[in-house]
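Novice: Fold the following and give me the result.
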Amino acid sequence: MSSSSSVSVGTATRSVGFLLLDQFTLISLASAVEPLRMANQLSGRELYRWHTFSPGGEPVWASDGMPITPDASWNNPLVADTVIVCGGVGIQSVITREHITWLQALARQSRRLGAVCTGSWALAKAGLLDGYECSVHWEFLAAMQEAFPRVSMSASLFTLDRNRFTSSGGTAPMDMMLHLIGRDHGRELSAAISEMFVYERIRNEQDHQRVPLKHVLGTHQPKLQEIVALMEANLEEPIDLDKLAEYVDLSRRQLERLFQKYLHCTPSRYYLRLRLIRARQLLKQTSLSIIELAYVCGFVSTPHFSKCYREYFGVPPSDERSGAEMSQKPATLTTVQQPSTRPVTTLEQARNESTFASVRMIDRSDLAQSC
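Specialist: I've put the predicted structure just below:
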C-alpha cells in the first residue's frame, strides 16, 4: 500500500442501517458491513456509521443458527439515511405486513434502499423495485421474475439503479459496497480496502453470477441444457450449430425455437455471449495477450474479437484490462490530522493498527475555499 495520491471526500458521515430478516445469511451481512469499517480505519475518519435493526429490537437468528442481537428496533431514531435489507433462507415466509409498511414509509422519506442475498424479495414485495433493475441470489431469479413482472431482474452480482442497490449473496455485497465507497470517496480508498481483505479483484456490475441453467429452466428442456453444456465445454473451438442440433436429435429450426423461447436469443448469440464472458474472465485474471485471448475463446481474428467485445461490454478489451489494473492500484501511505470529533468505538479500536489513517482524505469544501 504505497501511493502518493490522495482521496477527496465530503464532510458528511453516511449512516447505514441493516434490517435483519429471520434466517438471513451472515456472510452477506459481514460482506456489507466490513468494507464500511475498513473505510473508517484506512481514512482515520468516521466516514460511515452502521446499525442493525429488527422490528422490536429482538434477537434475529441467522441461517447458520447464530443469534444476532440488533442495535435497536426499527422505530428507534438510529434509523439511517440508507437501509439495506438482509435476507436469506425462506424469504417468502419471513416477510410480514409490518416489514412492507416500514419499507414503504422509508421510501416515502426518500431514503436510499438496498438489499443483499434474497433481501430484494422484500423490496419487490413492497413495490419498491417496480421499474428498477434488480439483482438477487441466483436461486431466486426465476421465482422473482414470475412473482414481480414489473421488476427487471438481472443475473449481475449487484445492481446500482438510482436510489436502489441490490446484491446477490455470498461475497457479492462486498463488491457492491466497495463500489458505493468508491463513488463516495474515490477509487484509491476502495482499492485499499480490497487489499486489506486480500480481495483479488473488485468485481463490477458487468460481472454475472454463475447461474446453473437448471435453475433457469427447472427440470424441463434437458436437450437445451445438454446443448448449453456442449457449448460451455467447447469455447476454444466452437461447434457448428447444425452439429449441435444433430447431437441432441433436433433440427436446426427446433434448436433456434428452443433458444428463443427459453433463453430469449438465438443459439449463435448465446454461444458468443459465453465466449465473451470467458474472455473477460481471462482478461481480468490472467496475463494472456489479446491475441491469445482471441484464440482460446474461439475467435478467428483479433480485430473480430475486439469488435465483438466492444459491442457487448461497451469498451474495447485493451481498455478493460487497463481499467482492471487501475482498480487494483495501491493507495496512500501518508497520514492526516485526526478528526476533532470523538471517534466511534470501532475507530478507537483501530488506532493501534498500522494501517490506521493510511489513506489521506482531502475535504472538497477546503479545496473550494482555497480556489
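Novice: Every contact and neighbour count from this point should use C-alpha atoms.
Specialist: Fine.
Novice: Report the central residue of this structure.
Specialist: F158 (2.9 Å; C-alpha atoms, centre = their mean).
Novice: In contact with that one, which residues?
Specialist: The neighbourhood of F158, defined by C-alpha atoms under 8 Å, 6 or more residues apart in numbering, consists of 134-136, 165-168, 172-173, 175-176, 204-205.
Novice: rerun that using 10 Å as the cut-off
Specialist: 115-117, 133-137, 165-169, 172-177, 179, 203-209 (C-alpha atoms under 10 Å, 6 or more residues apart in numbering).
Novice: Leaving out sequence neighbours, find the closest residue to A324.
Specialist: K284 (6.3 Å; C-alpha to C-alpha, 6 or more residues apart in numbering).
Novice: Second input sequence below; structure requested for side-by-side comparison:
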Amino acid sequence: MFATQPFFVCGSPSHCQFRLRSFFEWTIASQDGDPVECAGFGLSVSSDFASAGQSVQAGKSPNMVIVCAGARVEKHTSPSLINVLRLCRRRGVPIAALGTATWLLAESGLLTDTACTIHWDKRAAFSETFGHLQVTDRLFVRDTHLVTCAGEFASFDLVIELISERLGRDTALAVCRHTTAGHWRPASDRQWTINAGETGICKPLAEVIRIMEEHIEDPLPAPRHCKMHRPLTASDRTAFRAVDFVVSYALLPAFET
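Specialist: The predicted model follows:
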C-alpha cells in the first residue's frame, strides 16, 4: 500500500490541460507487476521493478523516476527496487522520492552526499536510523540528479516547478489557475511553520524555536541562534529567557526520581 495523495497530486498537474499531455507520459511499476493497493482500491501497473531495470540496461531510460511509498515504508525495500534505483543513478536518470519514499533512497545508499527531506511524520525515525544524513524540514530538496520531497501538497509545488523549468513560467501559472492553486511554494519553504500571530508568541521566539528544531541532534547554545542572523537584541534576550524557562520546566521533572 502507498500514499495516494502525493502520487495523484504529482501526476494531475501534468495532465490537467490537453496541451501538456504530449509532454508527459507515465509508466507505473510495482514490485511484482501486480496491482498496488491504494486507498482501498487497486491501481493497475504496466511493469515490475526487474523489467524496469532491464529496460534501463537496454538503453531505454525514462526522463525521471518518481518513487512513492506509504506509512510502512520500512517494509517496502526490496533487492529489485534497490537494484533499479542504483542502476538509474549510475545511468544519470533523475530520481525523485515523494513523502516517505526518501527512506527507500536512503536504504539504497543514494543520499550520502546530499541534503534531503522527508514527510515530517517520519523525520524523527528517519534521522535516528540514518544519522549520517543531512535531513531538513524543507518542502523539497533538489540535487543534480536527486530530488526528495515532503509529499502531500508539496508534491504539487515540486511538479509545478518542474513544469515551469521545462515549459515556461506562463504554462506553470496556467496550470495553477486551472487547479485553483493560484501559485506554488518554493523549495525552501518549511513543511510546518509557527505562526506567531496565531500562537500568540513573539516573532523572535518563533525564530528561535525554528532554529532549535533544525538542530535537535546537535543543540546550539542559545546566544548562537541570534548571532547567526543579527546582533543580540533586547527582544532576543527576552525570547531566550522564555526558551530557557520552558526547557528547564520540561526537563526538570525527568530528573526528579
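Novice: Which among the contacts of F158 of the first structure count as buried?
Specialist: Buried subset of the contacts of F158 of the first structure (neighbour count, 16 or more other C-alpha atoms under 10 Å): 115-117, 133-137, 165-169, 172-177, 179, 203-205, 208-209.
Novice: Just those: which are in strands?
Specialist: Secondary structure from DSSP state E places 115-116, 133-135, 165-167 of these in strands.
Novice: Assumed I362 of the first structure was part of a helix.
Specialist: No. Per DSSP: H, G, I helix; E, B strand; the rest coil, I362 of the first structure lies outside any helix segment and is strand.
Novice: give me the number of residues near it?
Specialist: Each residue near I362 of the first structure was counted by other C-alpha atoms under 10 Å, and the total is 16.
Novice: Which positions within stretch 71-81 of the first structure qualify as buried?
Specialist: Quick answer for stretch 71-81 of the first structure (16+ other C-alpha under 10 Å): 71-74, 78-80.
Novice: try stretch 164-176 of the second structure
Specialist: Neighbour count says stretch 164-176 of the second structure has 164, 171-173, 175-176 buried, by 16+ other C-alpha under 10 Å.
Novice: what do you get for stretch 24-44 of the second structure?
Specialist: Of the residues in stretch 24-44 of the second structure, those buried (16+ other C-alpha under 10 Å) are 28-31, 33, 35-36.
Novice: what do you get for stretch 214-227 of the second structure?
Specialist: Neighbour-count burial for stretch 214-227 of the second structure, counted by 16+ other C-alpha under 10 Å, picks out 222, 225-226.
Novice: Equivalent analysis for stretch 91-103 of the first structure, please.
Specialist: 91, 95, 99-100, 103.
Novice: Of the residues you listed, just say which sits nearest to L47 of the first structure.
Specialist: Here the nearest of the buried residues of stretch 91-103 of the first structure to L47 of the first structure, counting by C-alpha to C-alpha, is L103; it sits at 24.7 Å.
Novice: Matching A181 of the second structure against the first structure, which residue comes up?
Specialist: Under the alignment (TM-score structural alignment), A181 of the second structure pairs with Y199 in the first structure.
Novice: scratch that, I160 of the second structure
Specialist: Match for I160 of the second structure (TM-score structural alignment): L178.
Novice: With Q31 of the second structure instead?
Specialist: Going residue by residue (TM-score structural alignment), Q31 of the second structure aligns to P55.
Novice: residues in contact with that match?
Specialist: Per C-alpha under 10 Å, 6+ apart, neighbours of P55 of the first structure: 19-21, 70, 72-76, 98-99, 102.
Novice: Which members of these are positioned in helices?
Specialist: When the contacts of P55 of the first structure are checked against helices (DSSP state H), the matches are 98-99, 102.
Novice: Look up which helix or strand E200 of the first structure falls in, please.
Specialist: Counting by DSSP states H and E, no helix or strand carries E200 of the first structure.
Novice: Might one say that it is in contact with I193?
Specialist: No. Using C-alpha atoms under 10 Å, E200 of the first structure is not in contact with I193; the gap is 11.1 Å.
Novice: Helices of the second structure, start to end?
Specialist: 4-11, 49-57, 79-90, 102-107, 120-129, 154-167, 169-178, 196-199, 203-214, 222-227, 234-255.
Novice: Kindly reformat those helices as CSV containing distance to G40 of the second structure.
Specialist: Below are the helices of the second structure laid out as CSV (distance: least, C-alpha to C-alpha, whole Å):
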stretch, distance to G40 of the second structure
helix 4-11, 10
helix 49-57, 23
helix 79-90, 24
helix 102-107, 23
helix 120-129, 22
helix 154-167, 21
helix 169-178, 28
helix 196-199, 36
helix 203-214, 35
helix 222-227, 46
helix 234-255, 42
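Novice: Compare those helices and report which one is nearest to F18 of the second structure.
Specialist: helix 169-178 (10.9 Å).
Novice: and stretch 278-292 of the first structure, how far out from the chain's middle?
Specialist: Relative to its chain's centre, stretch 278-292 of the first structure lies at 22 Å (C-alpha atoms, centre = their mean, to the nearest Å).
Novice: what does that stretch rub up against?
Specialist: 200-201, 203, 206-207, 232, 235, 272-277, 293-299, 301-303, 305-306, 309, 313, 317-318, 320-325.
Novice: picking up where we left off before, list the contacts of the nearest residue to the match of I160 of the second structure once chain neighbours are set aside.
Specialist: Closest residue in space to L178 of the first structure, ignoring its immediate chain neighbours: S190 at 5.3 Å, by C-alpha to C-alpha, 6+ apart. Shown in contact with S190 of the first structure (C-alpha under 10 Å, 6+ apart): 35-36, 38-39, 42, 175, 177-184, 196, 202, 327-331.
Novice: what about the alignment partner in the second structure of S190 of the first structure, distance to N63 of the second structure?
Specialist: Using TM-score structural alignment, the partner of S190 of the first structure in the second structure is A172. Using C-alpha to C-alpha, to the nearest Å, one obtains 19 Å as the distance from A172 of the second structure to N63 of the second structure.
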